[in-house]
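Peer 1: This is the structure alone, sequence omitted:
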C-alpha cells in the first residue's frame, strides 16, 4: 500500500500528467459533445443506450478479440523457447496501447514503455526489439494489403474515384518493394547492410549503427520465419484477425445504426483511416481517424448521422476504453509479476523467465 500511495502522490505532482489529463478531457468534450452537435447527431452515449445490449456486447467482444490476437502475435514473434505468460504479454500490450493513446506522437514513447516491461519480464533486449519491429512492420504491411484488397473488391460494388485507385496502386507497389527488400535481406545481407549504412550517412537523422542493427534484425526474423513456415502462417493469420476483429467492431456499430456497408467499402474506409493514423500528429490518430473515416463512409452511401454515431461508438471501445484498462494493466504488472527484477537466463541461451 505504501508503494501505491507514493506512486499516486508522484503522479499528482507531475505537470506532464496534468497536461495530458487536460488534453484527454478536452478531446473527449470536442469529440463527443461539440462534434455531434455540429453535425446534428445528438448525444452519442444516449444513442448507445438505445441500442440492443446484445449488439453492444458483440462489438465489445470483437474489440477484445482484436487485442487478444495482438498479444498472441507477440507470443508468436518473440524469439526463444521460454517467454512470459500470455496474460503478462496481454497486460504489457495494453500498457503500450494506453501510452500510445495519450501522448502526442506516442508510438516512440509507448515502444519504450513496452520494451522496458518486456525486458523486466525476462525477455532479452535484442529479442524485445526484434519482436517489436516485426509486429509493427508486419501489421502495417497487412493493413496495406487490406486496403488494396478493398479497392479491388469495391470495383464491382461502388463507384471508386481515381484517388482511391491511385492510392491502392501505390500501396500495392510499396508492398511489392517491401517483399523485394525482404528477399534481398535473405540472400544478400552484407550488401544490404553496406547500402543501409551509406544511406544513413546521407540522412542526418539516421545513425549508421542503428540502421545496421535494424537491417540485421529484420534479416534474422526473415530467416526465422523461413525456417518455420507454420510460424509465418500463424503470424499472418493473427495479424489479419487483429485488424479483422477491430473492423468487425466498427461494422457492428454501423449495422446497429442502420447501415450495412459492403465488404469493399468497409475495407477501404477502415484501412485508409488506420493508415492515416500512422502519422504521428495526434495521440493514437485521434481526430485524424474520425476525420477520414466518417466522410469516407458517408461518401459510400452511409447516412452522415449513422456514420458519425457508429465511428464515435467504435472509438469508445477502440481508443478511449484501452486508456484506463491499460493503466490498470500497468499497475497490476508493477505491483505483481514485475515488482521484483527478472531472473534472466545466461546470455545467448535464448531462454527467459516466465512472467
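Peer 2: Yep, that arrived. Only a predicted model underlies this, so the values are computations on that prediction, with no experimental measurement involved. Numbers count the residues shown, from 1 in each chain.
Peer 1: going forward, measure contacts and count neighbours with C-alpha atoms only.
Peer 2: Will do.
Peer 1: which is the next helix or strand following the helix or strand residue 275 falls within?
Peer 2: For residue 275, the host element (DSSP states H and E) is helix 263-276. For helix 263-276, the following helix or strand on the C-terminal side (DSSP H and E) is helix 288-299.
Peer 1: hmm, who's touching that next one?
Peer 2: 265-266, 269-270, 272-274, 276-277, 282, 304, 307-308, 311-312 (CA atoms under 8 Å, 6 or more residues apart in numbering).
Peer 1: And the residues you listed, which of them are buried?
Peer 2: For these, a neighbour count by 16 or more other CA atoms under 10 Å gives the buried set as 265-266, 269-270, 272-274, 276-277, 282, 304, 307-308, 311-312.
Peer 1: Can you pick out the most distant pair from those residues?
Peer 2: For the buried ones among the contacts of helix 288-299, the maximum inter-member distance is 25.4 Å, found between 265 and 282 (CA to CA).
Peer 1: put this beside the first:
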C-alpha cells in the first residue's frame, strides 16, 4: 500500500509530462499540416488564375550561367551586409563568424518544420565555443530578431504609400484598409524599437494588460497556468537598451542595406525571366515575402511565402506565369541556396571544434 501510494503522484506527473509533450507534437503537426494545406491551395489557385507551372519552370531552367552566377553573387553580398546587424548585436563577434551563424541557423530552420528553435540552439552552441556567454547570446538573439521584426513591420506602410503615390493602386476602400493595417504594424514596430532602446514603459503597459487578460481567462477555465510576461519584458529591456543605444546606427544601416539588396535580387530575378515591373510593385512583392516569413508554419515558410508574394504581384497586374517564375527563382536563392551553404558552414564549425578539442587534450 505504501509503495503504491508513493508511486501514484510520480506516475501522474509522468503522464502529465507525456501529455504535454503529446499535445506539443500534435500542435506542431497541426501547424505543419495547415502550412502544407495552404501551399497546395496556393498552387491550385495560381493555376486557376492562369499561371503555368511548366512555362514558369522553362523560364527558370533556360537561364544562362552568367545570370545564375550574377544572382548568386548578389544573394551572397546581401548575407555579408546582414552581418553588420549580427556583429552589432553581439560585441566581439567577427563578420566571418556572424555569416556562419546566419547560414547554419538558416540551414536547420529550412529543413525542419518550425525549425527556428533548433537553429537557435545550434547557434548557441557555436557562440559558446567562441567564448561568448549565455547572456551575450540571449542579448544577441533579442536585438537581432527585434531589428528584423521592426524592419518587417515598417515595410508594409512604406509599400502601401509607394503604391498609392506611384498610381499602381487607386485610393479606395480596399487600399485604405491595407493602409490602416500597415499603420497598426508600424505602431507595433515603434513599441518594439522603443522597448529595446530602453523606453519600454508603453510596451510594458500593453504587456501588463495582456498578462491580466490571460490570467482572467485562465481563472475562467479553471486552469492554473503561470503567466509572467511583465517580468520577462522587464529583463529584456534591461539587457538590451545600452547595446541598442550604442549601436543603433549599425543596426539601421545593416538592415536597410540588406533589404535593398534583397529588393535588387527580386527585381533581377523578375528581369531574368522576362518580367519588367515598376519599383513599387517589386517593393510590394518583397514586403509580402518578408512579412510572411513571420508565419513560417513549414520549413522556412516554403509554400506559404511564395503563394503570398505571387498573389500580391498578380493582384498588382503582373502576368501570372511571370510572377510564378520570378518568385520561384528568387526563393531558390533566399531559401534553397541556404541549405547546402548552411550545411557546409555547420560541418566546418564541427570540424573546427573537434580540432580545437584535440589540441586541448594533447597540450
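Peer 2: Received the coordinates, thanks. Because the structure is predicted, anything quoted here is derived from the model rather than measured.
Peer 1: picking up where we left off before, which among the buried ones among the contacts of helix 288-299 of the first structure gets closest to residue 80 of the first structure?
Peer 2: residue 274 (31.2 Å).
Peer 1: what's the spacing between the closest one and residue 280 of the first structure?
Peer 2: 12 Å (CA to CA, to the nearest Å).
Peer 1: Equivalent analysis for residue 214 of the first structure, please.
Peer 2: Relative to residue 280 of the first structure, and taking CA to CA, residue 214 of the first structure is found at 20 Å.
Peer 1: Show me the strands in the stretch 201-350 of the first structure, by range?
Peer 2: Using DSSP state E, counting those that start in this stretch, the stretch 201-350 of the first structure contains no strands.
Peer 1: what's near enough to touch the aligned partner of residue 350 of the second structure in the first structure?
Peer 2: Alignment note: residue 350 of the second structure maps to residue 334 in the first structure; criterion TM-score structural alignment. Under the criterion of CA under 8 Å, 6+ apart, residue 334 of the first structure has no contact partners.
Peer 1: now do residue 139 of the first structure
Peer 2: residue 239.
Peer 1: Map it across to the second structure for me.
Peer 2: So, by TM-score structural alignment, residue 139 of the first structure is matched to residue 148.
Peer 1: so which strand or helix has its match?
Peer 2: helix 134-166.
Peer 1: how far is that helix from where the chain is centred?
Peer 2: With CA atoms, centre = their mean, to the nearest Å as the basis, helix 134-166 of the second structure stands 10 Å off its chain's centre.
Peer 1: buried stuff in that helix?
Peer 2: 136-144, 146-163.
Peer 1: how about stretch 304-312 of the first structure, aligned to which bit of the second structure?
Peer 2: The aligned range for stretch 304-312 of the first structure is 320-328, by TM-score structural alignment.
Peer 1: on average, how far is that stretch from the matching bit in the first structure?
Peer 2: In this overlay with the first structure, the average offset of stretch 320-328 of the second structure from its partner residues is 1.0 Å by mean CA distance after the TM-score superposition for the first structure.
Peer 1: For that stretch, which outside residues touch it?
Peer 2: 46, 49-53, 55-57, 59-60, 266, 269-270, 272-275, 306, 309-310, 313-314.
Peer 1: Narrow those residues to those in helices?
Peer 2: 46, 53, 55-57, 59-60, 266, 269-270, 272, 306, 309-310, 313-314 (DSSP state H).
Peer 1: Which among those count as buried?
Peer 2: So, by 16+ other CA under 10 Å, the buried ones in those are 46, 53, 56-57, 59-60, 266, 269-270, 272, 306, 309-310, 313-314.
Peer 1: between those residues, which is nearest residue 87 of the second structure?
Peer 2: residue 266 (25.6 Å).
Peer 1: What's the match for that closest one in the first structure?
Peer 2: Residue 266 of the second structure maps onto residue 250 in the first structure, by TM-score structural alignment.
Peer 1: Nearest residue to its match in space, please, no chain neighbours.
Peer 2: Spatially, and ignoring its direct neighbours in sequence, residue 250 of the first structure is nearest to residue 314 (5.4 Å; CA to CA, 6 or more residues apart in numbering).
Peer 1: Compute the distance between the one you found and residue 82 of the first structure, please.
Peer 2: 36 Å.
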